[in-house]
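S.K.: just need the structure, nothing else, for what follows:
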Amino acid sequence: MPFSSNREMILLGTGTSHGVPVIGCHCDVCQSSDPRNNRTRTGVAVQTEQGVFLIDTSPELRIQLLRERIDVAHAVIYTHGHADHLFGIDDLRLFGYRIDHPVPLYCEESVERQIRTSFPYAFPESTAELHHGAIPLLELRRIGLEPFEVLGQLIQPIRLIHGRLPVLGYRIGDVAFCTDVSKIPDESWPLLEGLDVLIIDALRDEPHTTHFGIPQALAAAERVKPRRTYLTHVSHHLEYTATNARLPAGVELSYDGLHIPY
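M.R.: The predicted structure follows:
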């Protein structure tokens, strides 16, 4: 993807941790011919005037970037350290050499620990005996709840709760990405005011201990009143067309490859 003046978020993946189709499942959604029911694990690419950064690195990252014709990612920001949001990190290996410096990874301390534990080969004490390209060129950068800048774009972290785990959502311009959330703390609601687009977790209709279902996502959208709401981290319990038909105006399921200006 060439750089452009078009600022947009591209939803690389919109599925739950199992993805859709689910291995071994033969339900109507898993066997659907509608490509919008084929959901890879959740992640986002953000196009800026200075390049592309990612939110999370799903296990299907290589496939997602090829599909969207994204040639390089210049940085990554992480929501949390679960496998479905982290384990595509090795697909960054090419990019540090292409941009001729380490790819910065912006994350909280807990996510940094998970990255170092899960990918120790990426942070060797010495590279003297390794061939060129053997390891990813990565640079961990610690973040908290204060705004920070990536590729000239101001990023506002938003504290969310995922079961018992504190995670981050992000506001970029007037678009907020809030995946893997079961509770929005009181102090985070003001950061969601005045949105044009809210992208929010909605696993299924029924309640879940670590994710919003559709009722909770709709309640959040009703409270902050964005112009449009897209539901993400979607399971195989929700068929695209049938679900959209019963959602209120301004709310719809997202799908892999959806482009959203910000």
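S.K.: from now on I want contacts and neighbour counts done on CA atoms only, so please keep to that.
M.R.: Fine.
S.K.: okay, now V197: neighbour count?
M.R.: By the criterion of other C-alpha atoms under 10 Å, V197 has 25 neighbours.
S.K.: which stretches of the chain form strands?
M.R.: In the chain, the strands defined using DSSP state E lie at 8-13, 43-48, 51-55, 75-77, 103-107, 138-142, 148-150, 153-162, 165-172, 175-178, 197-201, 228-232, 251-253, 259-261.
S.K.: with distance to V22 added, can I get these in CSV?
M.R.: Formatted as CSV, the strands of the chain follow (distance: least, C-alpha to C-alpha, whole Å):
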stretch, distance to V22
strand 8-13, 14
strand 43-48, 18
strand 51-55, 23
strand 75-77, 27
strand 103-107, 29
strand 138-142, 32
strand 148-150, 35
strand 153-162, 22
strand 165-172, 25
strand 175-178, 23
strand 197-201, 18
strand 228-232, 16
strand 251-253, 18
strand 259-261, 25
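S.K.: nearest to V20, out of these?
M.R.: Closest of the strands of the chain to V20 is strand 8-13, at 10.3 Å (criterion: C-alpha to C-alpha).
S.K.: here's the other one to compare against:
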Amino acid sequence: MKITFLGTGTSQGIPVIGSTHPVCLSANFKDKRLRVSVMIEWNDSTFVIDCGPDFRQQMLRANPDKIDAILFTHEHADHTAGLDDIRPFCFKQGNMPIYAHKRVLEQLKIRFEYVFATENRYPGAPNVSVNEIKNEPFNINGKQIAPIEAMHYKLQVFGFRFDKFAYLTDIKTIAKTELDKLKNLDVLVINALREEEHVSHLNLEQALIIIDRLKPKRAYLTHISHLLGFHDDVQQNLPENVFLAYDQLEITI
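M.R.: Next up, the predicted model:
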């Protein structure tokens, strides 16, 4: 399994528009973060989790031959606003399968009405194949994927487990029953916004507590704000099995 971090930034990305914060002015490519997303290549299948406003740029950088499905964690714009840019894949492959909670699908139908229209469709619109998921395992191309339910303040979100790999972003709290689904991982990806407390995201301390509890072989932090600090400085102070993810990082399991 190969995982490519397409984006590792928070909703504004890094640099933040107009910001003079030192991290936003950094020349280190690891401090430049597009909106959060990840691509998973698992045998002959390619999955993308979330399709935010930087999706086109991310696809040009990663250059995948195909995408077999897009999975959505939740409906916020930094995770969904790039849906129109799936068009090249649709023109090449046909309908793009998308997987999401019922609530998320309903929001996508409002925001991208022309994509889901059944009558008088614009001929250049993307075509999607809609798949509603609940908090129970489902299969794509014969591969089992397990949703992991968590809360993003008061909003339900899904993380996903693929075999020995799990991806959680935009979470603040998670029940013990869901944490139990994350045992015996080779790699855990989890959000860590900044050091200070935040109402809807894990901070660094909280993310490290969960990592210590689950004890994956490796853990990577994502959905990172410029307020967390410079990449290289933060990395020096992390446990030996915990890494700060960065855009275009590729790992294998």
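S.K.: let me see the TM-score of these two.
M.R.: The TM-score (TM-score structural alignment, normalised by the length of the second structure) is 0.96; 252 aligned residues with a C-alpha RMSD of 1.2 Å.
S.K.: to Q216 of the first structure, which of the strands of the first structure lies closest?
M.R.: Among these, if distance is taken as C-alpha to C-alpha, the winner is strand 197-201, at 9.1 Å.
S.K.: which elements pack onto the closest one?
M.R.: Judged by 3 or more C-alpha pairs under 8 Å, 6 or more residues apart in numbering; DSSP states H and E, strand 197-201 of the first structure is in contact with strand 175-178, helix 214-224, strand 228-232.
S.K.: what's the mean distance for the second one versus the second structure?
M.R.: For helix 214-224 of the first structure, the mean distance from the matching residues in the second structure following superposition reads 0.4 Å, by mean C-alpha distance after the TM-score superposition for the first structure.
S.K.: related to what we said a few turns ago, among the helices and strands packed on strand 197-201 of the first structure, which comes closest to H26 of the first structure?
M.R.: strand 228-232 (21.8 Å).
S.K.: corresponding residues in the second structure for the closest one?
M.R.: Residues 218-222 of the second structure are the counterpart of strand 228-232 of the first structure, counting by TM-score structural alignment.
S.K.: what's that stretch in contact with?
M.R.: 8-9, 36, 169, 186-193, 211, 241-246 (C-alpha atoms under 8 Å, 6 or more residues apart in numbering).
S.K.: drop anything exposed from those.
M.R.: 8-9, 36, 169, 187-193, 211, 242-246 (16 or more other C-alpha atoms under 10 Å).
S.K.: separation between the residue nearest to R227 of the first structure when sequence neighbours are not counted and L247 of the first structure?
M.R.: Closest residue to R227 of the first structure apart from its sequence neighbours, by C-alpha to C-alpha, 6 or more residues apart in numbering: D196 at 4.9 Å. Taking C-alpha to C-alpha, to the nearest Å as the measure, D196 of the first structure and L247 of the first structure are separated by 18 Å.
S.K.: same check, this time on L92 of the first structure
M.R.: 37 Å.
S.K.: then P104 of the first structure?
M.R.: P104 of the first structure is 39 Å from L247 of the first structure, by C-alpha to C-alpha.
S.K.: quick one: which of the two has more around it?
M.R.: Neighbour count, other C-alpha under 10 Å: between P104 of the first structure and L247, P104 has more, with 20 against 13.
S.K.: map that one onto the second structure.
M.R.: Match for P104 of the first structure (TM-score structural alignment): P97.
S.K.: cool, and V22 of the first structure?
M.R.: That one, V22 of the first structure, aligns with V16 by TM-score structural alignment.
S.K.: and for N37 of the first structure?
M.R.: So, by TM-score structural alignment, N37 of the first structure is matched to D31.
S.K.: quick one: residues contacting that match.
M.R.: Contacts of D31 of the second structure (C-alpha under 8 Å, 6+ apart): I14, P15, V23, C24, H226, F230, H231, Y246.
S.K.: equivalent analysis for A27 of the second structure, please.
M.R.: If you count contacts by C-alpha under 8 Å, 6+ apart, A27 of the second structure has none.
S.K.: and the gap between it and N191 of the second structure?
M.R.: According to C-alpha to C-alpha, A27 of the second structure and N191 of the second structure sit 23 Å apart.
S.K.: now swap in A150 of the second structure and tell me
M.R.: Distance, A150 of the second structure to N191 of the second structure, by C-alpha to C-alpha: 12 Å.
S.K.: can you check L25 of the second structure too?
M.R.: 23 Å.
S.K.: which position in the first structure pairs with V199 of the second structure?
M.R.: In the first structure, V199 of the second structure lines up with T209, judged by TM-score structural alignment.
S.K.: neighbours of the closest residue to that match other than its chain neighbours, just the number please.
M.R.: Nearest residue to T209 of the first structure in three dimensions, chain neighbours excluded: G163, at 5.8 Å (C-alpha to C-alpha, 6+ apart). By the criterion of other C-alpha under 10 Å, G163 of the first structure has 16 neighbours.
S.K.: again with I110 of the second structure
M.R.: Using other C-alpha under 10 Å, I110 of the second structure has 12 neighbouring residues.
S.K.: what's the counterpart of it in the first structure?
M.R.: Match for I110 of the second structure (TM-score structural alignment): T117.
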